[in-house]
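> Can you look at this prediction? I've put the sequence above it.
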Amino acid sequence: MTLYTVMPPEQLWSGMWKEAEDTREIKINGLLMQVRPVNENEAVIVRLLDCPLQAYLNPANMPGSTVPLSGNAGPA
């Protein structure tokens, strides 16, 4: 791959090999999603993994939204 840019390589590739944050997969209301725990009671949605297409239109399922972790059975 060739990149034609005036940006210095340090700025271009910064964060490229950074370790991923602690995420886990949970199932809420039949939707399998990847979340990042904020505290022991709630998590932030990173992305939806397995769900019907209509679920993407629901603002409650938007990445960045918070979901409760209490009452979930754990990792899917």
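All right, it came through fine.
> contacts, neighbours, all on C-alpha from now
Noted.
> Enumerate the positions of the longest strand along the chain that are buried.
If you go by DSSP state E, the chain has its longest strand at strand 42-50. Neighbour-count burial for strand 42-50 flags 43, 44, 45, 46, 47, 48 (criterion: 16 or more other CA atoms under 10 Å).
> which strands and helices sit next to it?
strand 31-37, strand 66-68 (3 or more CA pairs under 8 Å, 6 or more residues apart in numbering; DSSP states H and E).
> put this beside the first:
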Amino acid sequence: MTLHTMLPLELVLQGFDQEPEPTCEVWSGDVKLEIVPVAQGMGRIVRVLQCKLEDYLRPELTPGSIIYYAADNPNR
């Protein structure tokens, strides 16, 4: 793989040797998200896992956004 960038290599590889943050999967309505828990019932979105195509355009589902979520729904 070739990476063409103007950034210094140290900046590109920053954090590469660190362990990733623990994530979990939650449902927010009809959207399945991978999040990093930041507090009880709150999480930072890492990525959208399952949704309708138009849900990708919703600004509140942008990776990095903070969401509130309920306990896992056992019926899913």
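Alright, I've got the coordinates. What you are looking at is a predicted structure, and each value in this text was computed from that prediction instead of being measured.
> picking that back up, closest one to residue 30 of the first structure out of the buried residues of strand 42-50 of the first structure, please.
residue 48 (11.2 Å; CA to CA).
> Residue 32 of the first structure - how many residues pack around it?
Neighbour count for residue 32 of the first structure, taken as other CA atoms under 10 Å: 17.
> State the distance from it to residue 41 of the first structure.
Distance, residue 32 of the first structure to residue 41 of the first structure, using CA to CA, to the nearest Å: 18 Å.
> hang on, the earlier thing: would you convert the buried residues of strand 42-50 of the first structure into CSV that also reports distance to residue 27 of the first structure?
Shown next, in CSV, are the buried residues of strand 42-50 of the first structure (distance: CA to CA, whole Å):
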residue, distance to residue 27 of the first structure
43, 12
44, 13
45, 11
46, 13
47, 12
48, 10
